[in-house]
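Novice: next comes the sequence, and after it the predicted model I'd like to discuss.
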Amino acid sequence: MAVKSKGIKRAAESFEKSGKKSKVAKKLPSPPSESEPEEESGSESDISISSEEDELDELDDVEEQNGEEEESDDDEDEDEDDELDELDEGEDEDNEDDSETKEPKEVDPNKKSSKEQHAEQRKLLAERKLQRKSGAEVQQIKNLWEKLRVTKPTPPKEVRDKLCNEVWELSKDVITDLVMKHDASRIVQTLVKYSSKERRDKIVQALKGNFYVLATSAYGKYLLIKLLHYGSKESKALIVDELHGKLRKLMRHREGAYVVEDLFVLYSTAEQKQQMIREFWGSEYAVFRDSGKGKTVLEVVKESSEKKQLIMANLYGTIKASVEKGSTGFQILHAAMKEYVSILVDDIEANDSQIREFIDLLAEQFAELVHTQEGSEVACKLIAVANAKERKIIIRSLKSHINELIKNEYGNLVLITLFMTVDDTVLLHKSFIVEVVTNELMPELIQDKFSRRPFLYLLKGLDGKYFSPLVKNSLTQYEQLAYKKTSKKEQETRRGELLSRAIELMYKSILSTTKADDPEKSFSKLMSVNMAAQFITELILTTTNVENVNETLRLQLVEAVFEVAVKGDVLEDFHLLNKSPFISRSLKALIQGNEFKWDSEAKKLVHNDGDKIPGVGSEFAETIAEHISSNDVLVNWTKGQAAFVLISVLEVLQLADASKFKELQKQLKKNKKQLSKEDKGAKLLLNLL
């Protein structure tokens, strides 16, 4: 009887039904009729018993789907016990039903108890296992494996090596019979894990010619991955060479796709990865390895229109089949998509129908693309060339994944691309900004290098301080693609609309931490994180026309910064200036505001033409000066990080021609002798005087 992959429950139900039929046949034998010989009654009983045996055989071969190496084989025995218990319960229920409708019958004294029946069934199962091909060897190997795989306590190396040798001696001649069964395959996996390089190479040689079969096996694929993980460079090359030319077929296979993905992501060199991708171009490139080598897909398709049509058809066919089989999240598929999309966007007008078809294929699954570099690039380019209707579908599919999207190294670039290309800013605000700019999420997001970037884009645009040249170049390319096809609004207009809707929410979410009961979520804790302090500084220094921000919220945030970063004893280690030295940079930026800037050529502070921002600049410098002078703590501020802040205050007050400058200058001259020339900050103060 062919083994079928069924769930345990379904198999047990089938077994239960078979058991019930057998019992009824025993309890209520029908006398032979004239038209039906007595032998037929006996044959019916035999059929029922045979059905029981086949179902038990199926139950024994029902194989678990996860295939993890360390999973206990004891589970299989427990499953058999459960199935047998279900059978027993099913019989009891059947008896109860009979008792409700019929009169009690006499108990057959020859009938075996449930325990005896179960024992016989287990014995039958054991006999069937031994009768299979290499059954005796497998059973002996499994007994040794049970000792080999123990981890608590871990066997000594000498014991483990001895067990490995014994397992190898028994399995080397039947290894191809072992690797396709879930329990026996795990024996070989353990052997690979604990064996020497030479033995691993022997196992690879023994399985040579079967790697494709292993890759497509529900359990053999795990052994193949183990061989790739632990195998030598030569063994990996042997496996890669044998699978060469079969990758497109494997990508369309439910099990094989996982092997190809691991092979591409974990075990291939850059050159091998390029070779694997070229296989997706077509049969010519799968058979002849050097065909197209050293060329990009765009260079190849430009050689002839026939090549272009063939490569595009092969790439799209592989991608579509893989997407339909649920492999959209695979990195190797993203790499193939990247090749296909690069052809599409090279000539948007000529490939318009293919672009629409490809977006339709992926629009609902965009969240599966954004976690890899290749997938992110594919998503950004498709967003750029999508029309307004298609962009709405893409936004809807990404909306429910916004938390993962914004935190991902590549996903946040997809969100920035949406901010840079979609004209419907109201839709973007409702779909994304409202979802993440909250009291719970925003304080956490601004502490991360990647998740804060979309907000920094809204505040500062593609500022080179936060966006590398490579990232800026990519985002600019997506923007240019968008303006060729769909986008109409000016970039600064679009960004300004998004910012005006988001900035008030940003202030409120950050200010909520000033009232937090949990010290770990307090504003002081937030300011002690470099990324967050930097973001808060940029937020305060960003001009806006939102009245509530200008009149109230910004002043409240500046006051909160003053409370945690200026007030207190600056000589104590727990003061924020000493605990987090970068705070001095944030304070200096707020002291200068938009009124002043550092001239690197003149090496001094000069006036700036920027708009004056309420609460910062000379106004903030005077606030700090007032605090220092009124509390008679000037000497404390002439050491360490505090001294650099004081220098910035003096420079700004001097340029602003404020009366506080002369007052502080006089106090410093009186305490001149207390300034140490060994302290760098104090030395600069002396030079300023």
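Specialist: Yep, it's here.

Novice: contacts and neighbour counts: CA atoms only from here.
Specialist: OK.

Novice: give me the longest helix you can find in the chain.
Specialist: For the chain, the longest helix by residue count, based on DSSP state H, is helix 74-101.

Novice: ok, and here's another one to check against it:
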Amino acid sequence: MAPVTSKQNKNKKRANRIEDSSESISKKAKISIESSDEEDQLDQVSSSGSDDDLDEIMSSDDDEVEKDDVEEDDDEEEEEEEGDEDKPSKEAGSSESSNNHGEQRKLLKERKMQRKAGAEVQHIKSLWERLRVKNPPVPKEVREKLSNEIWSLSEDCISDLVLKHDASRVVQTLVKYSSKSRRDQIVEALKGKFYHLSTSAYGKYLLVKLLHYGSRNSRQLIIDELHGSLRKLMRHREGAYVVEDLFVLYSTHEQRQQMIREFWGSEYAVFRESHNGLSIEAVCESSVEKRNIIARNLIGTITASVEKGSAGFQILHSAMKEYVKIANEKEISEFIELIHEQFAELVHTPEGADVACTLIAKANAKERKQILKTLKNHVESLIKNEYGNLVFTTALLCIDDTVLVFKTFGSAAKEHFTEFIVDKYGRRPWLYILLGLSGKYFSPIVKKDLDRYIKMSEATSKKPALQRRHELLKKFAPIYLSEISKNYSDILAENLGSQFVSEVLLSDELFEQLSEQDVPNFENVINSIITAFKGDISEEDHPVHRPFSGRLLKGLIQGGHWNNKEKKIVKLEKVQGLGAVFAERFYDDIIDSTNLLEWCNNQDSSFIIVALYETLKGTPEGKQFVKDLSKVKKDIDTSNENNKGANLLLKLLN
């Protein structure tokens, strides 16, 4: 007998591998058929899938076979170059695999037809495929006809449809395209099943559709049925999303309060009518025992939800807000320990931001350090967020360790400073460091909340507020100046940026906190401002045509702030280089006798000339300016009614 070669051995192994793969496919087909009479492979497919997902299920085994066929070592690759003996074996395996797949599809279809309402479901799905077409859109008449036909077929078996991924999508489409009365019928037909829909991986999408398209009565019906189960749903992976949507998007204020009171305990869930309008503070003040029960129920729900990954939900933030209102010192510390790693997830909702601010105010030094560590990686989104910037401001207001605050936020502040100061919300914390809680930038409502947090922090914050703010200003002021000097053109292009620069330069407090090394940076900013105003003012993009750029320039020329109550300029006492000094420099570098008349006749720049005249009149530095102004006086155009500055200038000259 001829000896068996290495090549023959490998061909034999490959043929065996193909045969084993074919047997594996047959076994898998058999297992899938015998696995369950009630569930099929469709239940394992993502809710975003369709009937095409069947191909993915059954092609997975085929992929394994093909993968085995192409896994060859280097020796086999070399031998394949010599011949192509393996092709017949591969083709045979492929044909056998295809036959097995066809058989599997056939058995799967037969089993689906044998289920309850199987034929109706298949007919409904065929109609749905026509109804859901978006391109080209289905005509309204055809859509109504298809919707009516689907409803007539599904009305008696709708309960069997809503928990399956593909059939649930049929009902979702029906809800979307049906009339108001039909939607109410669907809600009535599903009455008693809303909890099951909430906890179903596929049914939850239908329930959200019913909330979105349903009437007020339908929503109330759903809320009433889920009432008493909200705490349980918040601990469920699927149910938590339904409760969150229900709370945020589809509930009235009264319904929200009802939902939150359910978290207090069973008594407030069962006897909800008798507890309408109650506040948690009033209930807890009436009984220590009730306070302990409510606190235990709230923290139990919060802990379970946080562990399930629901820390970012607004309804949970509302429950947290209730809890921190009644929590004692020990409970606050335990609560911080529970959520300090998820602290950044609180700040994007008003309730969550209130919780975060309260915890920062009541935390001790060690706990504040934990909180800052968590926020360090979220500085940009924190500060530019409508509610997050209040959390950051509260940290600036309450935390005594200003060195730690600067280490935590300093590098991010420098990196994103330009973005912050031209943002409506992002600039507020930096304005607090500069001006305190000025009514110019903090509304009465915001100031009231911040004052409340300051009062909470009295037990844990020892430094005087002014000392803490000046320490922060001393650390952050160099960043203010260096970034403004570096990015002045981008900053001055925005009104909010120009306003911020004005507050920085017209601040005795900031100038007082500068070290000797930082004073040149202050002068660099002034030089940058002068540079920014060079150019032809007849061009539309010249800074003088931007509303707040002109106000910034007037403030620097006048050397102080306009006091609206006293109707006069309040001169700066400590800042150097502004007022008459700046006015003379500005005239020498930007304006001269050749373009002075143009500045006077332009309605956006004429008030700047008025400010120059009022500042330089009667000073040694202003002799040349007054002389040049007298020469062009007769040519100043007062025919333009909008140029009020030119009219005022002539009045002053006369």
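Specialist: Ah, there it is. Everything quoted here is computed from the prediction, not taken from an experiment.

Novice: superposing both, give me the TM-score.
Specialist: Put the two chains on top of each other and the TM-score (TM-score structural alignment, normalised by the length of the second structure) is 0.88; 616 aligned residues with a Cα RMSD of 2.9 Å.

Novice: and the longest helix of the first structure, what's buried?
Specialist: Glu76, Asp79, Glu80, Glu83, Leu84, Asp85, Glu86, Leu87, Asp88, Gly90, Glu91 (16 or more other Cα atoms under 10 Å).

Novice: dump the residues you listed to TSV, plus distance to Leu689 of the first structure.
Specialist: Shown next, in TSV, are the buried residues of helix 74-101 of the first structure (distance: Cα to Cα, whole Å):
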residue	distance to Leu689 of the first structure
Glu76	84
Asp79	86
Glu80	89
Glu83	90
Leu84	93
Asp85	92
Glu86	92
Leu87	96
Asp88	97
Gly90	97
Glu91	100
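
Novice: just name the closest of those to Glu678 of the first structure, please.
Specialist: Of all those, Glu76 has the smallest distance to Glu678 of the first structure: 74.7 Å, by Cα to Cα.

Novice: which position in the second structure pairs with that closest one?
Specialist: In the second structure, the residue paired with Glu76 of the first structure according to TM-score structural alignment is Asp53.

Novice: show me which of the buried residues of helix 74-101 of the first structure is closest to Val260 of the first structure.
Specialist: Among the buried residues of helix 74-101 of the first structure, and counting by Cα to Cα, the member closest to Val260 of the first structure is Glu76, at 29.8 Å.

Novice: what sits against the closest one?
Specialist: Asp60 (Cα atoms under 8 Å, 6 or more residues apart in numbering).

Novice: now swap in Asp88 of the first structure and tell me
Specialist: If you count contacts by Cα under 8 Å, 6+ apart, then Asp88 of the first structure has Ser114 around it.

Novice: any idea what it aligns with in the second structure?
Specialist: By TM-score structural alignment, Asp88 of the first structure lines up with Val65.

Novice: what element comes up after the longest helix of the first structure heading to the C-terminus?
Specialist: helix 114-131 (DSSP states H and E).

Novice: that following helix corresponds to what range in the second structure?
Specialist: Against the second structure, helix 114-131 of the first structure falls on residues 97-114 (TM-score structural alignment).

Novice: same question for stretch 142-156 of the first structure.
Specialist: Going by TM-score structural alignment, stretch 142-156 of the first structure sits over residues 125-139 in the second structure.

Novice: pull out the buried residues from stretch 356-363 of the first structure.
Specialist: Result for stretch 356-363 of the first structure [16+ other Cα under 10 Å]: buried residues Phe358, Ile359, Leu362, Ala363.

Novice: whereabouts in the second structure does that stretch align?
Specialist: Against the second structure, stretch 356-363 of the first structure falls on residues 333-340 (TM-score structural alignment).

Novice: now the matching stretch, how far from the chain's geometric center?
Specialist: Offset of stretch 333-340 of the second structure from its chain centre (Cα atoms, centre = their mean, to the nearest Å): 23 Å.

Novice: what lies in contact with that stretch?
Specialist: Thr303, Val306, Leu359, Ala363, Glu367, Gln370, Ile371, Thr374.

Novice: closest to Leu174 of the second structure among those?
Specialist: Out of the contacts of stretch 333-340 of the second structure, the member with the shortest distance to Leu174 of the second structure (by Cα to Cα) is Val306, at 35.6 Å.

Novice: which position in the first structure pairs with the closest one?
Specialist: With TM-score structural alignment as the criterion, Val306 of the second structure matches Val323.

Novice: likewise Glu225 of the second structure?
Specialist: By TM-score structural alignment, Glu225 of the second structure lines up with Glu242.

Novice: residues touching that match, list them.
Specialist: Gly209, Phe211, Tyr212.

Novice: same thing but 6 Å
Specialist: If a contact means Cα atoms under 6 Å, 6 or more residues apart in numbering, then Glu242 of the first structure has no contacts.

Novice: same check, this time on Ala361 of the second structure
Specialist: Counted by Cα under 6 Å, 6+ apart, Ala361 of the second structure has contacts Tyr453, Met456, Ser457.

Novice: please identify the helix or strand for it.
Specialist: Ala361 of the second structure belongs to helix 350-362, assigned by DSSP H and E.

Novice: onto which residues of the first structure does that helix map?
Specialist: Taking TM-score structural alignment, helix 350-362 of the second structure hits residues 373-385 over in the first structure.

Novice: with the second structure superposed, average distance for that stretch?
Specialist: With mean Cα distance after the TM-score superposition for the first structure, stretch 373-385 of the first structure departs from the second structure by a mean of 0.7 Å once superposed.

Novice: quick check: buried residues in that stretch?
Specialist: 373-385.

Novice: need the residues you listed in TSV with distance to Lys112 of the first structure, can you?
Specialist: Listed next are those as TSV, based on distance: Cα to Cα, whole Å:
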residue	distance to Lys112 of the first structure
Gln373	66
Glu374	65
Gly375	63
Ser376	66
Glu377	69
Val378	67
Ala379	67
Cys380	70
Lys381	72
Leu382	70
Ile383	71
Ala384	74
Val385	74
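
Novice: from Asn601 of the second structure, how far off is Gly645 of the second structure?
Specialist: Counting by Cα to Cα, to the nearest Å, the separation of Gly645 of the second structure from Asn601 of the second structure is 9 Å.

Novice: let me fix that: Glu458 of the second structure
Specialist: 57 Å.

Novice: between these two, which one's more packed in?
Specialist: Asn601 (22 against 13; other Cα atoms under 10 Å).
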